[in-house]
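Participant: Give me a model of this one.
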Amino acid sequence: MGVELTQQQVITDALIDRFKTDFQKDPVRKVIMNAIKKNGINAVAMNQEIPVNIPYTFSHEIQTGKITNQKQSGRCWMFAGLNTLRLRVMERCHLDTFELSQNYLMFWDKFEKANYFLESILETLDEPTDGRLIAWLLRAPIHDGGQWDMFVNLVEKYGVVPKDVMPETFESSKTQRMNRVLTMKLRKSAAELRKAYQEEHVAVEDLRSRKEAILNEVYRILCQSLGEPPTLFDFEYRDKDHHFYRDARLTPQAFYQKYVGVALQDYVSVINAPTKNKPFGKTYTVKFLGNVKGGKDVLYLNVEMDVFKELTLKQLLDNEPVWFGCDVGQMMDRDTGIMDLALFDFENTLNVSLGMTKAERLEYGDSLMTHAMVFTGVHVVEGKPLRWKVENSWGEDRGNKGFFVMSDAWFDEYMYQVVIHKKYLPDTLKAALDQEPIALEPWDPMGSLA
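Facilitator: Predicted coordinates:
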């Protein structure tokens, strides 16, 4: 028998009539309704004073190359990482602009993620298929997103190449279909491996032999979608002074060492996650989050916001760009490129209460890191940052010729991660890096990927 419900538990006609009367008694609400129906809520709620109050002027800026475009792919973390590295090539080769191949790193990221997923399946063979962990693993076996330490793993293992050595393809710029095919393949493979173990009692060592055949098929799909990654290439360019240079028969690793040469292990991901389960001054990792088996685990150092901001400012004022992760969809306008807490007044427009603390947004699923970009400038007045210059990877038709501007108030609420050279850390935080990291569950907000 069903449980008898009270009137307060169900939607009644009387309740709807009461809400209807409440809505209709204020004529302004109908005006707002008409405006939103015609123009959309963002247009109606946008504070038109903000673009005037947050100009694209900065007291400190770093030279950058031409704005890049990830197009219809989720490779922002990779674009942001390569955008920081390309500045070394531009400086050493005396170039106005330059791009490293995002497609090249994407190929190896997809291949490594396939192996990482299959190994995760083999490590969880005794977990129930309908359990939370297996459901999480199967949710997105080979997504586009990534993390800074995953970027480091790829560069250290495979090096980098100029963009013209492995240019974009249809599938690299519009990844949905390729990802769908790869996901189908990996889910099917997971089902076969788990069935062989549970029903046929095949040993894990023998299952790994089957895994190699699966990876062969994944490699084939990637080659046909993205092209074959180069092993040797010639680097040819003409500098600002129109001098021509040619460096023949380079490997991707040799190119990286000669023309980039950044010691990526000297950098650490610093986060600001003010939730009760993540005390400040400690390090964290996330279970089953990664791409390269045998590579560097994802590692975070959690600090208070004032420390987080101070470290970012120090590195930026030393003319070194800062890779960062944020929740880009919050209070942001793609056309103007403005990111500010007062940009949209949804509360007064709709006459509702929406405010939450940063910790509450993380704990209750209202916010998490969704996008990676690069800080390339900052506006400082009397020692305090007022706004930040952001290099995005959405092409030149977004924001101010591809650049965005972030208010310092937005920084406080929706910035979650910056990559900082260890030399900027105080001794107490350097010591914290020697701690055994606390392992977070895969579905923790800090397990999100840009």
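
Participant: When you work out contacts or count neighbours from here on, use the C-alpha atoms and nothing else.
Facilitator: OK.

Participant: Which residue ranges of the protein form strands?
Facilitator: 60-61, 233-238, 244-250, 267-271, 283-286, 300-302, 322-326, 332-333, 338-339, 371-381, 384-391, 403-407, 415-421, 438-440 (DSSP state E).

Participant: compare with the first, here's sequence two:
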Amino acid sequence: MSEITQEQLAAFKKDVDEKPEAAILRGAVTTNGILKAARDNQRAGELTPVFSVDLESSPVANQLQSGRCWMFAALNTMRHDMKAMYGLPGYFELSQSYTFFWDKFEKANYFYNNIVATADKATTDREVSFLLATPQQDGGQWDMIVAIIEKYGVVPQSAFPESQASSHSAEFNRLFNGKLRKDAIALRNLVNDGASQADIDAKIEALNKENYYMLSLTFGEPPLSFDFSFRDKDGEFHREQSMTPQNFFKKYIGWDLSEYISIINAPTEDKPYNQTYDVKMLGSVVGGRDVKHLNLDLDTFKDLAIKQLSAGENVWFGVDMGPKLDRVAGLMDTELYDEDSLFDIDFSLTKAERLDYGDSLMTHAMVLTGVDLVDGQPTKWKVENSWGDKNGHKGYFTMSDEWFDQFTYQVVIKKEYLPEELRDIFESATPKELAPWDPMGALA
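Facilitator: Just a heads-up that it's a prediction; the model follows:
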């Protein structure tokens, strides 16, 4: 092994002392922090929130202290269509707490089924350890919210408002995950003691009954039906009585969710382009829609997003929201901070290297609502976030095209915008199964 010696330390210190700029840079960094010291203010000024393709904007929502960005992004794409069609008021939102309730409920059952399927393995087995590390969490992917909506529908926020736990979920998650781990002990013991499938199913049902009660007290009781009233864009008053969540989705949103599919850009050797992928043990609804990705090269990936925006449809998309971000100004740009020059170190990695070596993965989902095209090529993108209206331009962020290239991993595209050969691949190719911990299985 290579030891750090006192002689090496002395040489390192001497090297710092001999750099005339070190003292000034040290003062800048220790006083302001790395990002402020490395920030390029001129570059920030160039990222103006003006776009050649700019869909109508709604007031942004706020997920507060919860990890529901993927859910907010999905419901925001749908509410934009509703508002455009019916002229609903700016503050109108679909209930993120309603889908959150059912997501928690279904994720617990999904966890139980995976625990039973792996009960013959030691708790130190990587798959079992993966399951027990986080039995459920707030995050998710596009196909997971689709599975929830297809089974439970949606409701307006007025029919199922926010609760303390839906907006501040850490306390509930800690308690709920502890319960699920305890439940895992009971289920593994049943399987390993030779219990019948009927006995195992009965135990899961009893545990799900406890979970429903816990969720009902924490988030509220989800409505089986509700009344909905509004004035349309012509000022005419409408009232719907005893709407079910499924009928509400069918009448007021009406999307064929099977037409919206997940496209990824993962330029790693283990994921050839023009092939579909699924992820082992990733999902929420047992018997519902599975997670399925079509991996495409970057140019095609971006072109599909532009086509959908140009046709007037927003785009759900997933990114790594950590790097090169000014949260307050709402800027996402690879040139915004020059840490390389600040430290005289080359920090660069390719997109594939970041994925392969654990430096990046999808952590956040938002909505593309615009793009600035110059000679047909994108230069920057308009992004609807779900962090409230205090950041960025009234909650909207500006993302440079270079940042898109490096840190955007997923877009949801309507099949009609795909070339026929890609539609055929998505429909007919057998997906390659990825490991549970693959970065394309990360939850936004």
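
Participant: Work out the TM-score between the chains.
Facilitator: Between these two chains, after superposing, the TM-score reads 0.98 (TM-score structural alignment, normalised by the length of structure 2); 442 aligned residues with a Cα RMSD of 1.1 Å.

Participant: Of the strands of structure 1, which is nearest Phe98 of structure 1?
Facilitator: For Phe98 of structure 1, the closest of the strands of structure 1 is strand 233-238, at 9.9 Å, according to Cα to Cα.

Participant: Structure 2: matching residues for the closest one?
Facilitator: Aligning strand 233-238 of structure 1 against structure 2 (TM-score structural alignment) gives residues 226-231.

Participant: For that stretch, buried residues please.
Facilitator: Phe226, Phe228 (16 or more other Cα atoms under 10 Å).

Participant: how much does that stretch stray from structure 1?
Facilitator: Here stretch 226-231 of structure 2, set against structure 1 after superposition, deviates by a mean of 1.1 Å using mean Cα distance after the TM-score superposition for structure 1.

Participant: contacts for that stretch?
Facilitator: Stretch 226-231 of structure 2 has contacts (Cα atoms under 8 Å, 6 or more residues apart in numbering) with Gly87, Leu88, Pro156, Ala159, Phe237, His238, Arg239, Glu240, Gln241, Ser242, Met243, Thr244.

Participant: Can you check which part of structure 2 stretch 350-366 of structure 1 sits on?
Facilitator: So stretch 350-366 of structure 1 sits over residues 343-359 in structure 2, by TM-score structural alignment.

Participant: what's the answer for stretch 397-409 of structure 1, then?
Facilitator: Under TM-score structural alignment, the match for stretch 397-409 of structure 1 is residues 390-402.

Participant: Give me the contact list for the matching stretch.
Facilitator: 47-49, 59-60, 327-334, 378-389.

Participant: try 6 Å this time
Facilitator: Contact with stretch 390-402 of structure 2 is made by 60, 328-333, 379-385, 388-389, as judged by Cα atoms under 6 Å, 6 or more residues apart in numbering.

Participant: before we move on, the earlier item: in the match of stretch 350-366 of structure 1, what's buried?
Facilitator: Lys351, Ala352, Arg354, Leu355, Asp356.

Participant: all helices for the stretch 1-150 of structure 2, in order.
Facilitator: Secondary structure of the stretch 1-150 of structure 2 (DSSP state H, counting those that start in this stretch): helices at 6-17, 22-32, 34-38, 41-46, 69-86, 96-117, 126-133, 142-152.

Participant: Can you lay out these as CSV showing mean neighbour count and distance to Leu296 of structure 2?
Facilitator: Output for those, formatted as CSV (neighbours: other Cα atoms under 10 Å; distance: least, Cα to Cα, whole Å):
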stretch, mean neighbour count, distance to Leu296 of structure 2
helix 6-17, 11, 45
helix 22-32, 13, 40
helix 34-38, 18, 33
helix 41-46, 12, 30
helix 69-86, 22, 21
helix 96-117, 22, 29
helix 126-133, 16, 28
helix 142-152, 21, 17
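
Participant: Quick one, which of the ones you listed gets closest to Asp405 of structure 2.
Facilitator: Nearest to Asp405 of structure 2, of the helices of the stretch 1-150 of structure 2 and by Cα to Cα, is helix 41-46 at 17.6 Å.

Participant: Where in structure 1 does the closest one align, residue-wise?
Facilitator: Against structure 1, helix 41-46 of structure 2 falls on residues 48-53 (TM-score structural alignment).

Participant: and the matching stretch, how far out from the chain's middle?
Facilitator: 28 Å (Cα atoms, centre = their mean, to the nearest Å).

Participant: again, but for stretch 410-427 of structure 2
Facilitator: Counting by Cα atoms, centre = their mean, stretch 410-427 of structure 2 comes out at 20 Å from the chain centroid.

Participant: what's next to stretch 168-182 of structure 2, contact-wise?
Facilitator: Gln65, Ser66, Pro135.

Participant: repeat for stretch 257-265 of structure 1
Facilitator: So stretch 257-265 of structure 1 is contacted by Arg88, Val89 (Cα under 6 Å, 6+ apart).

Participant: That stretch: which residues count as buried?
Facilitator: By 16+ other Cα under 10 Å, the buried positions in stretch 257-265 of structure 1 come out as Tyr259, Val260, Leu264.

Participant: Tell me the residue in structure 2 aligned with the last one.
Facilitator: The reference is to Leu264 of structure 1. Under the pairing rule here (TM-score structural alignment), the equivalent of Leu264 of structure 1 within structure 2 is Leu257.

Participant: Its match and Lys14 of structure 2, how far apart?
Facilitator: 63 Å (Cα to Cα, to the nearest Å).
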